[in-house]
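**Q** have a look at this prediction, sequence included:
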Amino acid sequence: MSQIPTLDIRRFDTDREAFVAELGAAYREWGFAGIRNHGIPQALIDGSYDVFKRFFALPEEVKRKYHVPGGGGARGYTPFGIETAKDSKYFDLKEFWHVGREIPRDSRHAAVMPPNLWPEELPEFHELAYGLYQALDVLGSRVLSALALHIGLPERYFADKTDFGNSILRPIHYPPITTGDIPNVRAGAHEDINLITLLVGASSEGLEVKSRKGEWVPFTADADTIVVNIGDMLQRLTNHVYPSTTHRVVNPPGDKARQPRYSTPFFLHPNPDFLIDVLPSCITPDNPSRYPEAITAHGYLEERLAEIKLK
């Protein structure tokens, strides 16, 4: 494959065997694929982006009301200049908001999945953001079903392992870059922590994916396409059969740098107590187990949040 493919997910229902083979091959090669005809209403995406932009346009002191010190950015607002890509000297050029799963407060996961915050200045934020969260959660489950089939697991293998997943919707604002020659980039080279990431609004240029040959490949998707990539948890679970690919968001050239950029990834996580242990079907003589010790999803998340300066 000379470029990252985009596939029509409707074929999961009409041409399942071929679709699963093509999707699996794309992820083995790239760790990334585009998904179109995903069924998420454009009105929901547009409405969400509109309210996210209006939130980020609020005065700094208003936004900081929703920052939770010591909360690791789990919910609410994370200001500009905090998150730093693993092993990077420089913080990313972004601010963001986190929406998590709404669960009963007597749930066994309540201690590690706090309640959501909602900006009172924008009453429609809640309905739009959580509507997008739920739509991406459903789409992510379909993608996981196809990936499960590709490696010989039951179609619903992930269903009871993600039904209370600590998944996060992250509206991001990359402000205009008004000074030249800065060492920071909008998002430094990194891999995602979770099982898979679904990126809504990847039609803005800047996203680059590192190929197996070590080359940076730009991936600007069509407006109707959601970019879905493998995270480190799924890489670990599948013993690197599905690679978690390094990617970044670079600063655009010239006048484009003076334009803000917005994007909204959905990080699909397993349930906090899910044990990430290499799948026996992904261990072969040519690919012996790389991870002899299992770790819970929450334990792994805590380790990684410390590495990127959120904890």
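**A** Sure, I can see it.
**Q** from now on I want contacts and neighbour counts done on CA atoms only, so please keep to that.
**A** Will do.
**Q** longest helix of the chain?
**A** Longest helix of the chain, by residue count under DSSP state H: helix 125-150.
**Q** for it, which helices and strands make contact with it?
**A** Applying 3 or more Cα pairs under 8 Å, 6 or more residues apart in numbering; DSSP states H and E, one finds that helix 125-150 makes contact with helix 16-30, helix 42-56, strand 95-100, strand 168-169, strand 196-200, strand 261-268.
**Q** so how far is the shortest one off the chain centroid?
**A** Okay, so that is strand 168-169. Centre-to-centre, strand 168-169 and its host chain are 8 Å apart (Cα atoms, centre = their mean, to the nearest Å).
**Q** which residues does it contact?
**A** Under the contact criterion Cα atoms under 8 Å, 6 or more residues apart in numbering, strand 168-169 has outside partners 98, 99, 100, 101, 129, 133, 264, 265, 266, 267, 268, 269.
**Q** what about 10 Å?
**A** 74-75, 96-101, 129-130, 132-134, 136-137, 194, 197-199, 264-269 (Cα atoms under 10 Å, 6 or more residues apart in numbering).
**Q** please compare the first structure with the one that follows:
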Amino acid sequence: MSAIPSVNLADFVSGDPARKEKFVKEIGAAFEDIGFVALSGHFLSDKLVEDLYSEIKKFFQLPQEVKDSYEIEGIGGQRGYTSFGKEHAKGKKEGDLKEFWHFGQYVEDNPKLEEEYPDNVTVKELPEFNVVGKETYKMLEKTAQYVLRALALHLGLEETYFDEYIKNGNSILRPIHYPPITTEPKNAVRAAAHGDINLITLLMGAHGKGLQVQNHEGEWVDAIAQPDELMINVGDMLSRLTNNKLKSTIHQVVNPPRELWGTSRYSIPFFMHPISEMPLNCLEDCVDDEHPKAFEDITAGEYLHERLIELGLIKK
């Protein structure tokens, strides 16, 4: 039995009020309890998943100098390639044992945001890479929209509360490659313990061991999804907005046992971010005498900037 509850998005979009209510209750309870859920019934087809893995493996196998040509200075790693060991968890000196790529938003009908966000980077060596990346981005964004609609209902908000904030939001699709480990890592793991910055994260590739979640007792539990499931967790922005009613859980990716050091690991998180102007002020219904307001008012853009400095991705 996995410690992470499973839910099926098909219940929410079924048109059956009882099934919809069941989904809202299940995902709400999971996010209040452990902050993670395994979700089936999403909008990614098996073929799209297969194509994406194929393309990202081809990219990470390119010669290092070719990959380095896609590392763009001055944008805090928000688009294109970030090389091995560049990013570290908050409070850690050691870089995580990973390299990654960022696909960002495909802005529609909003010249101001087109100006604000960096352009996506095209990999000329792989004609399908960007096509498949964009399609995956769109399907994960659509899945996230429905998850947030369910959470809005759970929180007693209008179902479409989040829609205006996530349309053209600053979301990121991040294919990650954890290369084979060749020497004893000094205090470094594939991804050190951290909470995510954003509203929610949708993770592809949590099928094997490695991802661990810290429960309320402080114990690390394995978070393993079935092959057709996405692992979804609450990020710090949603935790702030709900005054910690929904839990942003600390998680990590541990190094494999020594006999598996020679293997690569791939995972592909989609970080659902709102537009910068979204207020993250604690919702009134989440504040009471037992749960006093725990956070200062801040916008999503201001909060993201603070956190990118902490992660070493942008300089003060």
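**A** Perfect, thanks for sending it. Values in this document were obtained by computation on a predicted structure and should not be read as measured data.
**Q** buried residues in the longest helix of the first structure, which are they?
**A** Of all the residues in helix 125-150 of the first structure, those buried under the rule 16 or more other Cα atoms under 10 Å are 125-126, 128-130, 132-133, 135-137, 139-150.
**Q** one more: stretch 298-310 of the first structure?
**A** Buried residues in stretch 298-310 of the first structure (16+ other Cα under 10 Å): 298, 300, 301, 304, 305, 307, 308, 310.
**Q** aligned to the fifth one, what sits in the second structure?
**A** Under the alignment by TM-score structural alignment, residue 305 of the first structure pairs with residue 308 in the second structure.
**Q** SS state for its match?
**A** Here residue 308 of the second structure is recorded as helix under DSSP: H, G, I helix; E, B strand; the rest coil.
**Q** then residue 226 of the first structure?
**A** strand.
**Q** that one -> the second structure?
**A** Per TM-score structural alignment, residue 226 of the first structure is aligned with residue 230.
**Q** before we move on, what about residue 73 of the first structure?
**A** Residue 73 of the first structure maps onto residue 77 in the second structure, by TM-score structural alignment.
**Q** report the secondary structure state of its match.
**A** Under three-state DSSP, residue 77 of the second structure comes out as coil.
**Q** residue contacts, it?
**A** Residue 77 of the second structure neighbours (Cα under 10 Å, 6+ apart): 71, 83, 86, 87, 100, 101, 102, 308, 313, 314.
**Q** and the helices in the stretch 151-300 of the first structure, which stretches?
**A** For the stretch 151-300 of the first structure, applying DSSP state H, counting those that start in this stretch gives helices covering 159-162, 232-237, 297-307.
**Q** the last one - contacts with which helices or strands?
**A** The contact analysis (3 or more Cα pairs under 10 Å, 6 or more residues apart in numbering; DSSP states H and E) places helix 297-307 of the first structure against helix 232-237, strand 275-276.
**Q** pick the most deeply packed of those.
**A** Ranked by mean neighbour count, these are led by helix 232-237 with a mean of 22 (mean count of other Cα atoms under 10 Å).
**Q** tell me the contacts of residue 116 of the second structure?
**A** 170, 276.
**Q** what of residue 173 of the first structure?
**A** Taking Cα under 10 Å, 6+ apart, one finds 52-53, 55-57, 80, 93-97, 186, 260-264 in contact with residue 173 of the first structure.
**Q** over to residue 118 of the second structure?
**A** Taking Cα under 10 Å, 6+ apart, one finds 75, 78, 79, 80, 104, 105 in contact with residue 118 of the second structure.
**Q** let's see 8 Å
**A** 75, 78, 79.
**Q** what remains of these once you look at the first structure?
**A** With both residues aligned by TM-score structural alignment, their matches' Cα atoms under 8 Å, the contacts of these that the first structure also has are 78, 79.
**Q** which of the contacts of residue 118 of the second structure are buried?
**A** 78, 79.
**Q** of the contacts of residue 118 of the second structure, just say which sits nearest to residue 215 of the second structure.
**A** Distance to residue 215 of the second structure, by Cα to Cα, is smallest for residue 78 among these, at 30.2 Å.
**Q** residue 194 of the first structure maps to what in the second structure?
**A** Under TM-score structural alignment, residue 194 of the first structure pairs with residue 198 in the second structure.
**Q** ugh, wrong one, I meant residue 29 of the first structure
**A** Residue 29 of the first structure maps onto residue 33 in the second structure, by TM-score structural alignment.
**Q** correct me, but that match touches residue 247?
**A** Yes: counting by Cα atoms under 8 Å, residue 247 is a contact partner of residue 33 of the second structure at 7.1 Å.
**Q** who has more neighbours out of those two?
**A** Neighbours per residue (other Cα atoms under 10 Å) separate residue 33 of the second structure from residue 247, with residue 247 holding more: 24 against 15.
**Q** nearest to residue 41 of the first structure, out of the helices of the stretch 151-300 of the first structure?
**A** Going by Cα to Cα, the one of these nearest residue 41 of the first structure is helix 159-162, 23.4 Å.
**Q** what range does the closest one cover in the second structure?
**A** Residue span in the second structure matched to helix 159-162 of the first structure, by TM-score structural alignment: 163-166.
**Q** centre of the chain to the matching stretch, how far?
**A** Per Cα atoms, centre = their mean, the centroid offset for stretch 163-166 of the second structure relative to its chain is 17 Å.
**Q** what's the distance between the closest residue to residue 197 of the second structure other than its chain neighbours and residue 17 of the second structure?
**A** Counting by Cα to Cα, 6 or more residues apart in numbering, residue 197 of the second structure lies nearest to residue 236, which is 4.9 Å off, once chain neighbours are set aside. Look at residue 236 of the second structure and residue 17 of the second structure: by Cα to Cα, to the nearest Å, they are 30 Å apart.
**Q** let me know whether residue 227 of the second structure touches residue 207 as I believe.
**A** Yes: here residue 227 of the second structure reaches residue 207: they are 6.0 Å apart, a contact under Cα under 8 Å.
**Q** more neighbours, the two?
**A** Shown here are residue 227 of the second structure and residue 207; by other Cα under 10 Å, residue 207 has more neighbours (17 against 13).
**Q** quick one: map that one onto the first structure.
**A** Checking TM-score structural alignment: residue 207 of the second structure goes with residue 203.
**Q** okay, now the closest residue to residue 305 of the first structure other than its chain neighbours: neighbour count?
**A** Nearest residue to residue 305 of the first structure, sequence neighbours excluded (Cα to Cα, 6+ apart): residue 311, at 5.4 Å. A count of neighbours around residue 311 of the first structure, defined by other Cα under 10 Å, yields 16.
**Q** which residues does residue 311 of the first structure contact?
**A** Applying Cα under 8 Å, 6+ apart, the residues contacting residue 311 of the first structure are 70, 71, 72, 73, 302, 305.
**Q** end-to-end on stretch 4-21 of the second structure?
**A** 20 Å.
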